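Peer 1: sharing a sequence plus its predicted fold:
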Amino acid sequence: MSAPGLPWRVPAALCVTQLIHWGSLFYAFSVLMPALIAETGWAREAVVGAFSAGLLAEAAAAIPIGVLLDRIGARRVMVAGSVAAAAGLFLAGKVAAPWQLYAVWIGLGATMAAVLYQAAFAAVTAAFGREARRGIAVVAFVGGLASTVFWPVTGWLVDAVGWRGTCTALALLNLACAVPHALLPRASGRKAATGAPVPADGPALGWRFAGLAFVYAVIGAASAAIAVHLVPFLQERGLGASAALLASLVGVAQVAGRVAEFAAGGRLSVPAATLLALGTQAAAFALLGLGWGAPLLGLAVALYGAANGVLTIMRGALPVHLFGTARYGTISGALSSANALARAAGPLAVAWAWGVAGGYAPAFLALAALAIAGMVVFAAVASRRPVAPP
């Protein structure tokens, strides 16, 4: 479906920068980590802890960054974020003590709120108004390829120039992102024309907002749990060396889900697509908890990936649908904070459950129940009439 008049140059620029920022700030860490540990001799738990501290910093920064997105616009926030990300990655290659690694990654975590989806979706919403779902889908589609591109690229760089040199190369890529960010529109009449007033008591005081924050937390906990624990879970189920190959279906299915959502052209409403994706995630976790054998587990992994791909788009579109485009940055910032906190807590909760139960099955069944709870809460949230377009 064509959409003449929409400023597609905005998502086009953000596709490039999201690929780089996600690839270097989020996915590259797992490839850098083995080389870092081998050189420094630091404990694996301590190194992983730096990344978790960064996720907590992202959660803390999400709300003030959201306010800045509304006050000064995504262009300035994302330019500053790209420069800060470059500085942080350069310093990451210079660390000589664990406390320095923590300091650098906490700074990088705060920077994530200014350059990843929260800020990118705000930029698209400012440009597209209530048509933002379509631009968000394009950005999320390319962002979903970040691991596919940057895991092998980072590995090649580590082999070629070492992990410290790789940090410098990634820093230069992040610095280059400031150029397309500087070319983003300063402001958008489209946003002003389509923005709807938010209730005077503010979204943070409404039960609808609290329910939506819970749904964002469910999505965050699930995605982080899968990112950290899927491969060891599949190994536990007897798949051995093929576990990593089967786990890679998540990325493929995630992109496929986003392509399907965009191709659907909005024939499913935002609430309907969200409920369908949450239900699919619940089914996927139930299959993981109860299933055995590569075919069934592969189906579960693919279902999870497709659902998560759609939910990434819905995360950007839901604030517009439910609250309008006014104060999008502030609202999405608070929701992103809930999501980031859950991403930090999810892997720890699954690890604790694994220790108690002696296996992953109960933890994945609990995630299935959590997804069902998310469906119930979201159905209540979506049953209220959304903000109407003018």
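Peer 2: Noted; the coordinates are in hand. Numbers count the residues shown, from 1 in each chain.
Peer 1: going forward, measure contacts and count neighbours with C-alpha atoms only.
Peer 2: Fine.
Peer 1: so what's the nearest residue to Q281 once chain neighbours are set aside up against?
Peer 2: In space, and not counting its chain neighbours, Q281 is closest to Y304: 5.2 Å by CA to CA, 6 or more residues apart in numbering. Listed by CA atoms under 8 Å, 6 or more residues apart in numbering, the contact set of Y304 reads 250, 253, 280-281, 284-285.
Peer 1: keep only those of those that are in helices.
Peer 2: Among these, the ones falling in helices (DSSP state H) are 250, 253, 280-281, 284-285.
Peer 1: helix, strand or coil for A3?
Peer 2: The three-state label given to A3 by DSSP: H, G, I helix; E, B strand; the rest coil is coil.
Peer 1: next one: the one 4 residues further on
Peer 2: Remark: P7 carries the secondary structure label coil [criterion: three-state DSSP].
Peer 1: tell me, how many residues neighbour it?
Peer 2: 14 (other CA atoms under 10 Å).
Peer 1: quick one, strands of this protein?
Peer 2: In the chain, no strands are found when defined by DSSP state E.
Peer 1: one step back: identify the farthest-apart pair in the ones in helices among the contacts of Y304.
Peer 2: With CA to CA as the measure, no two of these lie farther apart than A253 and F285, at 15.2 Å.
Peer 1: more neighbours: which of those two?
Peer 2: A side-by-side neighbour count of A253 and F285, using other CA under 10 Å, places F285 first with 28 against 21.
Peer 1: want to compare, so here's the second one:
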Amino acid sequence: MGERGFGGLIAGLGLTMIMGYGALYYAFTVMAPALMAEFGWSSSFTYGCFSLGLLAGGLMAPVAGRQFDRFGVRLPMTIGSAAAALALAAMALVQGPVSYGVALVLLQAASTFVLYDAAFTGISQIAGPRARRVITALTLIAGFASTLFWPLTTYLVDHLGWRETYLVFAAAMFVTCVPTHYLCLAPADRQGRRVAPPVVGEVVAPQAAGSLWRQPAFVLLATSFCLGGFVLAVFPVYVLTILGALGTAPSTAIWVAALIGPAQVGARFIEMVGGKGWGATTVGLLAASALPVALAAVLGSGQGTAFAVVFALFYGAGQGLKSIAYGVVPLALFGAAGYGTLLGRLSSLRLIVSAVAPFAFAALVDGFGMDAALGVALAFAVASLAAYLALLRRLAPRPAAA
């Protein structure tokens, strides 16, 4: 397999990605009701502060990306893991709205140093041209973060309480992620932050950060990722509400929504096993193409369960492939030089969109109704695909002049 020889790296980062996404992101869905019950906060305030944290992460992402390019990822990810553990401990000590908001900002700022962007950059530095296969294998493992942490967090909150659960996660983050990042990323430092030949991109590699916006390929890629990111940010929050509003029975909506996770992992597995002949840009195309199909299907879900199932399968597949595309498409297009900075810029935009999307969608539903709001989301998905197709057209070789 293309990832042979990097088993330790994949296993180590797989463990830390599950821990990172589980404790820093997915656990909050379970913790939020307990926080609201104890402090009497509204849902809009509780989740609004989480979105504020995402905005902070978006602002921090370019800074983190520059550090990854300058120092490699071993030191930033090790220190970032310790900072994330401290931020989780701060969540356990929350006493009011101010300390809550500060803790969430610290939590999401620290997350930019320990999640996919950092891992993908480290893989590109260590695995070189074989990075795509390693990234795919990593996302396959990390895809189980929600599967593991939603029930685990529920169990711990029920038996220990939300504060004690945050302390458990803080200790687990420190004990598992700090030494794992230091040890499994060591080859990147010992070999001058790269143990394989660098990836050479299809597009001129970015130089100064400001020059990225003068490259049409970057603008089109960022536009596609951000528009698709809007759709991907909305459904984890509203999927049951959306299906219910369109006429799907509550019991049916639950099992349909449960198909999203397996579809996500299944798409990644197919890409890992059968996608060796695909170019990285093909992965991005498949991901961008799946979302319009999913949105069109969900709009018809009131006509029958089959539409809802099609939505779940295509949405899950699109979500699963998007995680891979976020890492491998920029690497294929721009190469390894400045890859951390490039990912930081892209993630900054994505995180800001992810923070705003749920509120924007809710405002659309309140003002114009569910069908209209989903119509806007479908338009975003189609526009995301159109921007990606425009990118591919720019990359297509032009026939030589006669």
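Peer 2: Nice, thanks for sending it over. Remember, predicted model here, so these are calculated numbers, not experimental data.
Peer 1: how alike are these chains, TM-score-wise?
Peer 2: Superposed pair, TM-score by TM-score structural alignment, normalised by the length of the first structure: 0.94. Supporting alignment: 385 aligned residues with a CA RMSD of 1.8 Å.
Peer 1: hmm, back to that, wait, which of the contacts of Y304 of the first structure is closest to F150 of the first structure?
Peer 2: Closest to F150 of the first structure, out of all of these and judged by CA to CA, is V250, at 15.6 Å.
Peer 1: just give the nearest non-adjacent residue to the closest one, would you?
Peer 2: Nearest to V250 of the first structure is G305, by CA to CA, 6+ apart, at 4.3 Å.
Peer 1: what's the answer for A53 of the first structure, then?
Peer 2: I106 (5.8 Å).
Peer 1: for that neighbour, give me its contacts.
Peer 2: 50-51, 53-58.
Peer 1: now swap in A176 of the first structure and tell me
Peer 2: Contacts of A176 of the first structure by CA under 8 Å, 6+ apart are S82.
Peer 1: ok, now L243 of the second structure?
Peer 2: L243 of the second structure touches 249, 253, 298, 301-302, 308, counting by CA under 8 Å, 6+ apart.
Peer 1: tally of neighbours for the equivalent of L227 of the second structure over in the first structure?
Peer 2: Correspondence of L227 of the second structure to the first structure, assessed by TM-score structural alignment: V218. Using other CA under 10 Å, V218 of the first structure is surrounded by 24 other residues.
Peer 1: how close does V218 of the first structure sit to F51 of the first structure?
Peer 2: 20 Å (CA to CA, to the nearest Å).
Peer 1: can you give me the helices in the stretch 151-300 of the second structure?
Peer 2: 162-172, 178-184, 186-190, 216-245, 250-257, 260-274, 280-299 (DSSP state H, counting those that start in this stretch).
Peer 1: using JSON lines, lay out those together with distance to I141 of the second structure.
Peer 2: Compiled in JSON lines, these are given as follows (distance: least, CA to CA, whole Å):
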{"stretch": "helix 162-172", "distance to I141 of the second structure": "18"}
{"stretch": "helix 178-184", "distance to I141 of the second structure": "16"}
{"stretch": "helix 186-190", "distance to I141 of the second structure": "21"}
{"stretch": "helix 216-245", "distance to I141 of the second structure": "20"}
{"stretch": "helix 250-257", "distance to I141 of the second structure": "20"}
{"stretch": "helix 260-274", "distance to I141 of the second structure": "8"}
{"stretch": "helix 280-299", "distance to I141 of the second structure": "18"}
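Peer 1: so which of these is nearest A131 of the second structure?
Peer 2: Shortest distance between A131 of the second structure and the helices of the stretch 151-300 of the second structure, using CA to CA, is found for helix 280-299: 10.9 Å.
Peer 1: report how many residues lie close to the residue mapped onto V310 of the first structure from the second structure.
Peer 2: Matched to the second structure by TM-score structural alignment, V310 of the first structure sits across from L321. The number of residues packed near L321 of the second structure is 29, by other CA under 10 Å.
Peer 1: so what's R350 of the second structure up against?
Peer 2: Taking CA under 8 Å, 6+ apart as the criterion, R350 of the second structure is in contact with 58, 225-226, 229.
Peer 1: before we move on, back to that, measure the match of L227 of the second structure to V231 of the first structure for me?
Peer 2: Taken as CA to CA, the span from V218 of the first structure to V231 of the first structure is 21 Å.
Peer 1: G358 of the first structure now?
Peer 2: 16 Å.
Peer 1: tell me which of those two has more neighbours.
Peer 2: When neighbours are counted by other CA under 10 Å, V231 comes out ahead of the other of G358 of the first structure and V231, with 21 against 11.
Peer 1: confirm for me that the more buried one is in contact with G240.
Peer 2: No: with contact defined as CA atoms under 8 Å, V231 of the first structure does not reach G240; the gap is 9.3 Å.
Peer 1: need the contact list for the match of V310 of the first structure.
Peer 2: So L321 of the second structure contacts 264, 267-268, 283-284, 286-287 (CA under 8 Å, 6+ apart).
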